[in-house]
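**Student:** Here is a sequence with its predicted model. Questions after.
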Amino acid sequence: MSELDERITELENRIAFLEHASQQMSDLIYNQQKQIDRHVRDTARQIENLQQSMESGDSSDETPPHY
């Protein structure tokens, strides 16, 4: 194999490695974004529940009158 062929083969190997690494990172970012979206929805739902609870005058945290 000539030196040029070896260099081409080495570059092809590096490109293949980088393509694989890029795909792995893309998959990871996609999965993280799905988790972030789920956390945002859950947080918004909890905030809404808390606001509704506060608006309805939920007194479950208050001390009973006989104390």
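**Tutor:** The structure has been received and is ready for your questions.
**Student:** When you work out contacts or count neighbours from here on, use the C-alpha atoms and nothing else.
**Tutor:** Fine.
**Student:** any idea how far the spatially most central residue of the chain is from Glu3?
**Tutor:** Centroid check for the chain by CA atoms, centre = their mean gives Gln32 as the closest residue, at 2.4 Å. Per CA to CA, to the nearest Å, Gln32 is found 43 Å from Glu3.
**Student:** Next up, a structure to set beside the first:
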Amino acid sequence: MDAIEERIAHLIRQVEDLSDVVARQSGEIDRLERRVALLMERAAEAESEGQGSVPLADQRPPHW
């Protein structure tokens, strides 16, 4: 019985550790998504200011 209780205690600890890792990674992913969105906005602004025309994302490819 003691061996089972010890294994359960270890498993509970592992689940808690994994939960902490998942929570931390979720926060990191949220921060990275915000940074990517900001970078995309900046790139679009720079592209539209630099060319004074339609951004490349809105243009048709040259083979059309």
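**Tutor:** Great, that's in hand. Please read these numbers as outputs of a predicted model, since none were measured by experiment.
**Student:** Show me what the residue nearest to the centre of structure 1 lines up with in structure 2.
**Tutor:** Mapped onto structure 2 by TM-score structural alignment, Gln32 of structure 1 lines up with Gln25.
**Student:** Helix, strand, or coil at its match?
**Tutor:** Classification of Gln25 of structure 2 using DSSP: H, G, I helix; E, B strand; the rest coil returns helix.
**Student:** Strands of structure 2, start to end?
**Tutor:** Remark: no strands are assigned in structure 2 by DSSP state E.
**Student:** the helices in it, which residues?
**Tutor:** For structure 2, the helices defined by DSSP state H occupy 2-51.
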